[in-house]
Structures are given as structure tokens and as C-alpha cells.
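S.K.: Just need the structure, nothing else, for what follows:
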Amino acid sequence: MGIVKISDQLHDEIRHASRVMERSINSQAEFWIKVGRLAERNPNLTFADIMEKELLREKQIQGAVSD
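M.R.: As a prediction, the model looks like this:
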């Protein structure tokens, strides 16, 4: 684990979003980083497509764990 230096403005935006989404500031930042990485890797997908794909992937992982 490391430290990521970000601007005060971005930190404020993360703090606001974390309150709205009921996540910790770190969890909100991690979510945005993950979604951004997925968006860069899949430029043809919308945000909704990315979320649907990730939900399906998680269901598959949970199904494999419970088998």
C-alpha cells in the first residue's frame, strides 16, 4: 500500500461523493480509480456497461466460491 498525492480540490470532491455514496473517503477514491482503470481498458463501454460487467463478474466469483 502506498500514498497517492492528490489536489485539495479532488480530495474535497472525493469527500463529498463519499458522504453521498455512504463510503469511506478511501473506498470512494478506490472505486473511482477502479472504474477509471476499467474505462481506459474498455473505452467502448459506458459506465452502466462497466457496472453490469463487474456485477456479473462478482456473481460468477461468488458462485465459484459457493460450489
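S.K.: going forward, measure contacts between C-alpha atoms and count neighbours the same way
M.R.: Will do.
S.K.: Any buried residues in the helix or strand harbouring K59, and which?
M.R.: Counting by DSSP states H and E, the element that carries K59 is helix 47-66. Of all the residues in helix 47-66, those buried under the rule 16 or more other CA atoms under 10 Å are I50.
S.K.: what packs against that helix?
M.R.: helix 25-41 (3 or more CA pairs under 8 Å, 6 or more residues apart in numbering; DSSP states H and E).
S.K.: Between helix 47-66 and the helix it packs on, find me the angle.
M.R.: Orientation of helix 25-41 against helix 47-66 (axes from the mean of the first three to the mean of the last three CA atoms, to 10 degrees) gives an angle of 110 degrees.
S.K.: compare with the first, here's sequence two:
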Amino acid sequence: MPMSVKLSDKLIHEVRQYSIVYRRSIPKQIEYWAMIGKIAEENPDLPYSFIKGILLAQQEVVEGELSPFEFG
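M.R.: You can find the predicted model right below:
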């Protein structure tokens, strides 16, 4: 359900910069930051690079880019 929220001018300025660099809309950039923040808060021991790697791996599964792991 869409909802209007008030955000500081400083945050909107930063969001706009990142949304241009990463080619996301402003709302999608805010959603992305919220998702990453939620994951980080729920998993405080995981560094951002690990969280990002997990998200990339999940997308590879969605796209069928899997290869079997061979032991030994």
C-alpha cells in the first residue's frame, strides 16, 4: 500500500545521487536501502560485502545460473 512519508532534504539529495549512479528510481533506491538496512539489522555480524554476495547468489538461482559443486 503506497504511503507518503516526509524525508529530510539531505536524505532526498543523497537518494537522488545514488539513484542516478545505480539507475534506480528514487522510490526503488529508498526501497533498496531499506531492504539492506533491515537485513543488516537482523544480522549484525554480517558485513555488507557478505550480504551483497548473498543477494547476488539468490538472483543467480532465480536466473538458473547454477553449477553443481564437486567435493574433493
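S.K.: what's the TM between chain one and chain two?
M.R.: The TM-score (TM-score structural alignment, normalised by the length of the first structure) is 0.79; 63 aligned residues with a CA RMSD of 1.4 Å.
S.K.: hmm, back to that, ok, residues contacting the helix holding K59 of the first structure?
M.R.: Under the contact criterion CA atoms under 8 Å, 6 or more residues apart in numbering, helix 47-66 of the first structure has outside partners V35, L38, A39.
S.K.: now stretch 12-26 of the first structure
M.R.: Looking at what lies outside stretch 12-26 of the first structure - CA under 8 Å, 6+ apart - the contacts are S27, Q28, A29.
S.K.: Helix, strand, or coil at L45 of the first structure?
M.R.: coil (DSSP: H, G, I helix; E, B strand; the rest coil).
S.K.: Any figure for the gap between it and M51 of the first structure?
M.R.: 10 Å (CA to CA, to the nearest Å).
S.K.: One more: V35 of the first structure?
M.R.: Computed as CA to CA, the V35 of the first structure to M51 of the first structure distance reads 8 Å.
S.K.: Enumerate every residue touching E30 of the first structure.
M.R.: For E30 of the first structure, the contact set (CA under 8 Å, 6+ apart) is empty.
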